[in-house]
Structures are given as structure tokens and as C-alpha cells.
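In: Below are the sequence and a predicted model for it; my questions follow.
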Amino acid sequence: MTDETTAGIEPSISDYEVGQDNVQKFGLDFHNPVFGISAAVVIVFVAATLLMPGLSEEFFGWLRPALTAQFDWVFMMTANAFVLFCLFLIVSPFGKIRLGGKLATPDYSYVSWLSMLFAAGMGIGLMFYGVSEPMTHYAESVAATAGSPESWAPLAGAPGDVEASRRLGMAATIFHWGLHPWAIYAVVGLALAFFSYNWGLPLTIRSAFYPILGERVWGWPGHVVDTLAVFATLFGLATSLGFGAEQAIAGLNYLFGVPDTALSRVVLIVVITAIALGSVVAGLDTGVRRLSELNMGLAFLLLAFVFLVGPTMTILSGIFHNTVAYLADIVPLSNPFGRTDDNFRTGWTTFYWAWWMSWSPFVGMFIARVSRGRTIREFLTCVLIVPTLVSIVWMSVFGETAIFETIAGFTGVTDADLPVKLFVMLGQLPLSAITSVIGIVLVIVFFVTSSDSGSLVIDTITAGGKTDSPVPQRVFWAVFEGLVAIALLLGGGLASLQAAAIATGFPFAFLLLALCVGTLMGLRRELKSPFLETTAA
């Protein structure tokens, strides 16, 4: 790039290579200081949490409410900004830019691509909350509208109106699994893919800050960004793995009487981590892709079964009405200063947004790695809209079935603990022994796909953007993902997992806002540069 129009736009890759300072030791590709700092802090954290579980539980018990009560508006306003940013890019001239250049072609079919991004993005969460969240919001809305509507609910429900409570509960649920979380993932994935495939920069978070920081991105400012990305990814993953362990053990206890103890959860995490190691060693194309496709097949098989043998007409009606309710209520639900109670805003929405933000380096980088060849408009439409529609269908099928059973007089789902609500709901349908086992398998395989793909992402960041780093390095991060999840479960359970996700998601909210600015600056330059015309597939 030598003309005056584009002079100074192209990053200096030679400067990047000088700044990498990679050292090969013990079969690991050290990218100083990101790998060393990240590994050291994680090792110390695991050791301290396991050695002082009581103190850890007390600390995490204080941390979550302290952050959510004071900074809920930060998370909510930031998530709103991401949705608006994505919608703007879809309709703007930037949408025609192809990731990898005009000659680039997609590396994966639509089926494989959507399967991988969806399995990585929300698999465990949909299994854990598919029944429990709609039922929780519905039950609380019914209780509130039967007494004082002001006591709960992001929107007012008519006193005693069960149908209004149903729609309110479903709209609130879909809000947490729709456009907002996928917008968070999309901005990270787009930034990484664009700067990697169109600008030739490493596939790592710091690259998205090149338009802002310039060559300083290869120094300490970039090291800080990548190190924070490692922590956010690791703790976001640990939260999901902890949820998966809780639900799998609860299901095994419900079906087969397996003891629901801390030891059982630890053993399960160890076993699943060992399975994930095989997939990590196999790599993205062989291990992660095949497991993702297998799991999506099983997930849609279970979805189709519940739809057909459950209250089919109620579900069909619910999909339509729930979509309408979600779209009608998305603005008041998104308002951090609106008429919502503290539990809904801080206990649900703020936690979710923090979780998605801490999870975003992992999902964003994973999506970027499999999205070469897509236009920005195609990328954002598929990443934003398609998973939202699938989430609406998923939540409607499982949530409406559970609510239908409750209205019919079955109180088991309402009374059950969160991790076991899915299995209690399936217990009221035919072939419950088979479908419940499929549910457990889904949780476990989602567990595996999250662990192995997360290991590949953390490995890429700590290796300075390399996607072919040594296998022992991938194994190191896969093992420590499991250890962090174990440490948090033993040091306070789900509360500690949620607190860790919020703590790492908070600083990342500000980094993601800056990332959007850097992406927009890069896209504006791209439209003026020969990159758009000359970048080869």
C-alpha cells in the first residue's frame, strides 16, 4: 500500500513479529508476557481458592451483589449499544465488505458454521435455563399479579391474568437469550475476523485496537488487552462448565440416584475435561466441528420430540405470541432506569450481560475462526438473527410445555430446583427415561464442545494469535479450565461462578466499547483502501 490515500493504514507486520518475543520452552509457545502472566495468575487463583474455600465463598458472596447493585446500568447500556451498532452495520455500506477480501470463499457450509457458533455460544445455558427461567419468571409474575403487580416484573401484568403472566415470563426469558447476547458475541467476532482476514493481523483481541493504539498495540497496552481477554474467557467458561456440571449431576441424581455432592461434580468435571482433551488434540476441523454437529443434531431431535408429543398447538401459538411480546417489550426490558424490580434487573439481566461479556472473547474468536468468506452483512445477520430465532423456538417449546403442565395442575416443575426442572418436565412426557438421558448427554457434549473450543481460543490468545501452537499448550489450558471450574464450585458453588463471570465481564464492557470504535475506524479505512479489492481468499 503505497498511494497517498492509504499511506499509514496498513499495520506494520514486521513490528508485530519483533514484538511477539515468542520463546519455545517445554513444548509451549510462550508469548511474553501474556502467557506467563495469565498462567501464573490462574495457577495462584486455583491454589488459593482450593486452600481457602471458606474465605473464597465469603469473598465471592460479597462481590456479586456489590457489582450488580452499583453498576447494573453500565452492563445494560453497553449491551444496548452493541445491538444498535450491529443493526447499523447491517444496513450501512460497510455490510458489503467481505471477510478475507472479495475473492474469499466460506470455509464451512451454513450447517457446519451455524452448528459450531450456536453450540459454542449458548449450548449449556439453553439446557440449564430452557425450562427453569421461563418457569421462574412465570411463577413470580403470577404471584405478583395476584397481589401487587408493582412487586415484580419488568412490565405491568393485569392482576390475576394468567395469560399475561405467561407472555411476560416468556418475553423476559427471550430477552436474555435474543439479540443482546448475540450482539455482544457479534461485535467481538466481527472485529477479530475483519482485522485478521482483511488486515493480516494476528487473530487475537489486541488486533482490534490497532486503529486506536497504532504500533503501541504490540507493546504493553496490547499485552494488557490480551491478558484481560484470557481471564474473561477462562472465568466465563468456568461459569458455563459449572452450570453444566450442576445440571448433569442433578439429572443423574434424579434418574439414577447418583449422589448429588461436591465430589460428584468434581469427578464429572475431571471426566469431561479428559474427554475434551481428545477433541482439543484433534483440532478444530476434526474434533470441535464433529462434536458440534453431533450435539446440534441431538438438540434438535429433543426439540422436535417435545414439540410433537407436548402441547403442540400451545407451543405453535406461543412461538408467535412470544416473538411479538419480546419485540414489543424489548425497549422497556432494556431500560436500566425503567420499571423493573431489583431482582430481575440485577439478579438476572445484569448477570447475563456480564456473563456474555466475559464469554465474548471465547465465542467471538471462535466465530471469527470459522467465518472467513462471509460478508459483514451476512455475518451479522446470521450471527445476530438466526440464533435469536432458534432461541425463541427453543425457549417456547420447553418453556410453554412446562407452563402448560403447571396450569394443568402439575406442581413438580415449579417446586424443583433449577438444575433439575428440565428432567422433571420431561418426566411428564412419553419416553421420559430416553429423553432425559438424551438431555444429560446433550449437557455433557455441550460441556465438551465449550471446553475444547475454549481451550483453542485461550491458546490462540496466549500464543500471540497463532492457530497452530503446540499441542501441550492446548492441553495446559484445557486442564486449567476444569481446575478453575472445580475451584469455584468448591469455593461457593453457583454463586461464586456467577460472581467470577460478573467480575471479569465488568472491565470487558469498557474494552468492548473501545473495540467497537476501533472496528468502525478500520471499516471506514477499508472502504477507501485497496484491501477490499486485492485481499485474496
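Out: That came in fine, so what should we check first? Numbering: from 1, shown residues only.

In: drop to CA atoms for contacts and neighbour counts, all remaining ones
Out: Fine.

In: Wait, residue 73 touches residue 334, no?
Out: No. With contacts counted by C-alpha atoms under 8 Å, residue 73 stays clear of residue 334, the gap being 9.8 Å.

In: Need the overlap of contacts for these two.
Out: Overlap of the contact sets of residue 73 and residue 334 (by C-alpha atoms under 8 Å, 6 or more residues apart in numbering) is empty.

In: Now do residue 444 against residue 247, distance only.
Out: Distance of residue 444 to residue 247, computed by C-alpha to C-alpha, to the nearest Å: 9 Å.

In: ugh, typo on my part, it should be residue 339
Out: Distance from residue 339 to residue 247, by C-alpha to C-alpha: 32 Å.

In: Which stretches in the chain count as strands?
Out: Using DSSP state E, the strands of the chain run over 22-25, 28-31.

In: which one of those is the most hemmed in?
Out: strand 28-31 (a mean of 20; mean count of other C-alpha atoms under 10 Å).

In: what helices or strands is that one leaning on?
Out: Contacts defined by 3 or more C-alpha pairs under 8 Å, 6 or more residues apart in numbering; DSSP states H and E place strand 28-31 against strand 22-25, helix 471-490.

In: Now tabulate the ones you listed in JSON lines and tack on distance to residue 50.
Out: JSON lines is the format used below for these (distance: least, C-alpha to C-alpha, whole Å):
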{"stretch": "strand 22-25", "distance to residue 50": "28"}
{"stretch": "helix 471-490", "distance to residue 50": "6"}
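
In: Specify the stretch among the ones you listed that is closest to residue 107.
Out: helix 471-490 (22.7 Å; C-alpha to C-alpha).

In: helices and strands around that closest one, which ones?
Out: Using 3+ C-alpha pairs under 8 Å, 6+ apart, helix 471-490 sits against strand 28-31, helix 34-51, helix 220-256, helix 262-282, helix 432-462, helix 494-528.

In: chain center to that helix: distance?
Out: 18 Å (C-alpha atoms, centre = their mean, to the nearest Å).

In: Now do stretch 131-139: everything it contacts.
Out: So stretch 131-139 is contacted by 165-166, 168-170, 172-173, 395, 398-400, 402-403, 413-414, 418-419, 421-422, 425 (C-alpha under 8 Å, 6+ apart).

In: If you could redo that for stretch 75-88, that was the one I meant.
Out: 179-181, 183-184, 186-187, 334-336, 349-350, 353-354, 380, 506, 509, 513, 516.

In: Next one for the comparison:
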Amino acid sequence: MSDTNADQGIPAPEGSADIIDTDYEIGQDNIDGSLGPFGFDIHNPVFAISGIAIVAFVFYALALPEQAGSVFTWLFNTVTKTFDWFFLGAANIFVLFCLLLIVTPAGSVRLGGAEASPDYTYIGWFAMLFAAGMGIGLMFFGVLEPVYHMAISEPLGVPSPFNEAGELIPENVDAAKTMGLAATIFHWGLHPWAIYAVVALALALFSYNKGLPLTIRSAFYPILGERVWGWWGHVIDILAVFATLFGLATSLGFGAQQANAGLNHVFGLPIGPTMQVIIITCITGIALVSVLRGLDGGVKVLSEINMAIAAVLLLFVLFAGPTMVILSDFVTGLGAYLVDVVPLSNPVGRDDTGFVQGWTSFYWAWWISWSPFVGMFIARVSRGRTVREFVICVLIIPSLVCVLWMAVFGGVAIDQVVSDPANSAVKAQVIDSYNPPLSLFAMLEGLPLSSITSVIAIVLVIVFFVTSSDSGSLVIDTITAGGKVDAPVPQRVFWCVFEGAVAIVLLLSAGGLQSLQSMVISTGLPFTCVLLVMCFAIWRGLQAERRA
């Protein structure tokens, strides 16, 4: 690479695009855009290996569901118990790394170069960050998690407000309520968004400033050099595909179960694997229509509808519930989170192993598996921002949206539980019988117009379902096409179909929902190592950019 700066170890920004295109042909076929069978752009091993592996996985799980379920359960228990310290420690490193970028001179680097200007206004940019922060997870866990942590998991040893007979212990209520919200905010606050910020920053920096393809391997050019176009890069991108696919499949599984519960609650439709398979199949079909309509006609339109419906439901719950109590909970929970974030992040000597292993380890692996998906979305809308501006906004804006959502939905649910435990539908579905998919609808049942808001909630879950599937297939397609953002539609159709197929076979396996969680944990573990090395690559890239 004759125009490479030897000191920087990365392509010189001046005229780098042409040089990169030439070097990118090393070890790859069809970089000129010629298509293979069925209209697929199969120019490197990433698509072929990822596709074959996913197809083989689907057939294995369908052919031997009991054996697959046992394997998934073993994976979940082994990884969460053995590597909980690793997930917690790695997530702490990501937060500290992002804070370091804010306060060091590296934060002055502008994404896209010194003369680049933002593509979007602050309002438009914040709106898209807000959209990235919303997902099926907020619908599924918004009520479940605050109530569960308050009454059952007892993070940091804070006692439950209920005794073994299910009777309320008044003196424990305030502490348990506050910790339930703080523990939930911990899982949806700075740590997940630091994970997303690392991936998004790497993609934006090496794509906009260095002219490299928009794919995960590009972030490792400062470390691996030309080897990123060979098998080192292929392995990195394949890991990203697996992590993203299983992370999305998990979200689709949660969404199918919640939609099924809502349809049963409102319309009396049966609950079970058959109905959930039908739901996933129908939603995947709708997502395929969105895929065929393209980014602007599909994902963009659905995202705008999503945001509008979510805002309406949030405002309704806020004002139909005990508004002042909710606002107080928001402030109290946020304050408790800031006080307890360090002990909650501590990976050593914890007694609340159920909370650490069953919740935090899973969450961090889930966020890491989602990071290529969310990171690429954030990168594509953040050109022209300084690194400092980028990190501050990506950490704070979406975190506050998530905190508000949890405080509103979780706060109302907790108030229903502690104010009238004997008649609380939330207590019956979360504490007494533990029925997670029905927790949101149980909370809405305690508010006015529950028949209407429950239908709105079902629609919102379904729209989240569609946008996640469509956007996820776009990201996986981009990775498997070597960073091309205009890869052939048949490839996106392929990945969209197999996202749904993976979610179905994991739900049908003996492990059910735990099978989904097991695959997230398993793929998140090696990809955590990728992200840790990525931090070093970002630092080297930023230092080189400042010297350029």
C-alpha cells in the first residue's frame, strides 16, 4: 500500500478510498459487484460460512430439539456462572474508555474530517438516537424488571418488601422500591450505551475518516494492517454476524411471547409454541415487505410510526397513573443508580449471584450481541460530530429515555403492587406466578381504557418486531457484503427469513426462552473480546488522526 503512512499504520486520508478499494480485493472475489447465484453478492467467505452455519444450526435444532435444549441450558448455566466477572469487568472498561475519550484531547477529533459538518440537526439527531434506544426489550422488561428486582432478586442484599407468605413488610418497601428501579436503570443506562458507543465510534471513525468499508473488520486495521482483508478479518465479521443474528433472534422471541400473551389477554387467542410460530412467521412476512420497500420506504416509515405510538403510550401511562409518584420515582431511582452504580458494577465477591449471573451477565452479552446492529445505525447518522460530542450524546440521551421509560412503566407497576397487593394483577403475574410476557398487560389492566391501551401495546410490540427484523437484516447484509450499504435485496431477504427461522427453532427447542438467552450469552462471550481489542484500535486511530 504505497500511500500508507508507516507511522500511523492506517491509510492516509488523502485519496485513501481508491487505495482501499484496490487493497480490499486481496483474498476476496467479486469486489466489482458481480453477483453470484440467486442474486447474492458472495465475494468473500463471510456470507458463505455464516449462511451455511446458520442453516446447519436451524436443521440441528429442528431435528433434535430435546438434545439442543439440553445443550442450550448447559451453555447458559456454564457461561453465566463461569464468566460473569468477565462480562461485568468488560462493560466497566467500555464505560471508562468512553469517559476517557470525553476528557482527553482525542475527543476533539471530528468524524468525517476537520471540515465535516453534521448531516442532521441536534433535534433530528437526538430523535434518531431515541429511536435506536427503543426496542422490544423495553416493552418486555419495562414492567417485569423493576417489580422483579424489588420483590425477588434482592440486588446488593436489599430485602424484599414481601415475606414468604406474600404479605407486605412496610418498613422494607421504600428501600426495595428504590433498589428495584436503580437495578433496572443499571441494566439500561450507561453500560449498554457505552457498548454501543464503542462500536458506533469505531465504524464511524474508520469509515468516514479513513475511507474503509462500513464493517467491523475495518476497526482493526491499525492493529492487523492488510491482514484484515484475510482470514483475521473474516473471523471478526463472522463473529459479528453470529452475535447480531442471535441477539436479534432473542428479541424476536421475547416479542413473539409478549404479542402472544397480549392477544390472549385481549382476544382470547391460545398461548403456546404454535401460536408464537404463527406470529413470528407473519411478522417476518411483514418485515420482508419492508425489506423490499427499501430503507426510506420501509424502516424509516416504520420507525416514525414506532416512535409516535411509543410516545402516546408513555404519556398515557404517565398521566393516567400516579403522575407525581412516577416523577418522584424517576428522580429517586436515578439518584440511587448514580450512588449504587459502582457496587452494582463490581464483579468480585458478590452475594447476589442470581442478580449478577441471571440478569447482568445476560444483559451485557445481549447488548454486546446487539452492538453491531445499533452501532452501525448510530454511526450512519453521526457524521460531522466531534468524538466528545458523539460520546456524551450517545451515552446520555438514550440512557435518559430508557430511564424515563422504566421509571414510568416500572413505577406505575410497583405502585400497584405495594398500594393494593391483594388485588394487583402485576403481583399475580410477576411475583406470585412469574408470567413475564403478561406483565405489561397486567399493569395496563390497573389503568383506565385498558382494552384500548392493551391493543396499542400489541401493535407497538409488533412494529418493534418488524423494524428490528428489517434493520437487523440490513446490518447483517452489510457485514456479509464486506461493508456495502447497497448490497442486493435477495441477500437481505435471506437474512430476514433466517432471523425468523432461528427465533422459531430456539423457541421450539426444549429450553424455550432460555435457549434464546443461551445463544446470546454464547455468541456474546467471544465478541466481547473483539470489542475490548476494538477500544485499543480506536485509541490508535484517534491518535493517528490527531497527528495527520
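Out: Perfect, I can see it now. These figures come from a predicted structure and were not determined experimentally.

In: quick one on the thing from earlier: so of the helices and strands packed on strand 28-31 of structure 1, which one's packed in deepest?
Out: It is helix 471-490: most buried of those by mean count of other C-alpha under 10 Å, with a mean of 23.

In: Which part of structure 2 matches it?
Out: Mapped onto structure 2 using TM-score structural alignment, helix 471-490 of structure 1 covers residues 489-508.

In: That stretch: average distance to aligned residues in structure 1?
Out: Once fitted to structure 1, stretch 489-508 of structure 2 is off its aligned match by 0.6 Å on average (mean C-alpha distance after the TM-score superposition for structure 1).

In: swap in stretch 515-534 of structure 2?
Out: Mean deviation for stretch 515-534 of structure 2: 0.4 Å (mean C-alpha distance after the TM-score superposition for structure 1).

In: quick one: the equivalent of residue 103 of structure 2 over in structure 1 and residue 61 of structure 1, what's the gap?
Out: When structure 1 is aligned by TM-score structural alignment, residue 103 of structure 2 is paired with residue 91. According to C-alpha to C-alpha, residue 91 of structure 1 stands 44 Å off from residue 61 of structure 1.

In: neighbour-wise, which of these two wins?
Out: Neighbour totals were compared for residue 91 of structure 1 and residue 61, and residue 61 leads with 17 against 11 (other C-alpha atoms under 10 Å).

In: Pull the contacting residues for the aligned partner of the more buried one in structure 2.
Out: Matched to structure 2 by TM-score structural alignment, residue 61 of structure 1 sits across from residue 73. By C-alpha under 8 Å, 6+ apart, the contact set of residue 73 of structure 2 is 511, 514, 515, 518.

In: can you count the residues close to the second one?
Out: One way to gauge burial is a neighbour count; for residue 514 of structure 2, by other C-alpha under 10 Å, it gives 20.

In: I'd like to know how far it sits from residue 291 of structure 2.
Out: Counting by C-alpha to C-alpha, the gap from residue 514 of structure 2 to residue 291 of structure 2 is 29 Å.

In: before we move on, what about the third one?
Out: Relative to residue 291 of structure 2, residue 515 of structure 2 is positioned 27 Å away (C-alpha to C-alpha).

In: Contact partners for the equivalent of residue 291 of structure 2 over in structure 1?
Out: Aligning on TM-score structural alignment places residue 291 of structure 2 opposite residue 280 in structure 1. If a contact means C-alpha under 8 Å, 6+ apart, then residue 280 of structure 1 has 287, 288, 452, 453, 455, 456, 474, 475, 478 as its contacts.

In: closest to residue 233 of structure 1 among these?
Out: When the contacts of residue 280 of structure 1 are compared against residue 233 of structure 1 (criterion: C-alpha to C-alpha), the nearest one is residue 455, at 9.4 Å.

In: okay, now the counterpart of the closest one in structure 2: neighbour count?
Out: For residue 455 of structure 1, the aligned position in structure 2 is residue 473, judged by TM-score structural alignment. By other C-alpha under 10 Å, the residues close to residue 473 of structure 2 number 28.

In: where's the match of residue 291 of structure 2 relative to residue 236 of structure 1, distance?
Out: Residue 280 of structure 1 is 18 Å from residue 236 of structure 1, by C-alpha to C-alpha.

In: Equivalent analysis for residue 224 of structure 1, please.
Out: For residue 224 of structure 1 relative to residue 236 of structure 1 (C-alpha to C-alpha), the value is 18 Å.

In: okay, those two: which has more neighbours?
Out: Ranked by neighbour count (other C-alpha under 10 Å), residue 224 of structure 1 and residue 236 place residue 236 first, with 32 against 16.

In: Show the contacting residues for the residue mapped onto the more buried one from structure 2.
Out: With TM-score structural alignment as the criterion, residue 236 of structure 1 lines up with residue 247 in structure 2. Residues near residue 247 of structure 2 by C-alpha under 8 Å, 6+ apart: 366, 367, 369, 370, 520.

In: and stretch 395-408 of structure 1, which stretch of structure 2?
Out: The aligned range for stretch 395-408 of structure 1 is 406-419, by TM-score structural alignment.

In: Let me see the contact set for the nearest residue to residue 498 of structure 1 once chain neighbours are set aside.
Out: Using C-alpha to C-alpha, 6 or more residues apart in numbering and skipping residues adjacent in sequence, the residue nearest residue 498 of structure 1 is residue 239, 6.4 Å away. Contact analysis of residue 239 of structure 1 by C-alpha under 8 Å, 6+ apart lists 355, 485, 494, 497, 498, 500, 501.

In: which pair in the residues you listed spans the largest distance?
Out: 355 and 485, at 14.4 Å, using C-alpha to C-alpha across the contacts of residue 239 of structure 1.

In: tally of neighbours for whichever residue in structure 1 pairs up with residue 151 of structure 2?
Out: For residue 151 of structure 2, the aligned position in structure 1 is residue 139, judged by TM-score structural alignment. The number of residues packed near residue 139 of structure 1 is 18, by other C-alpha under 10 Å.
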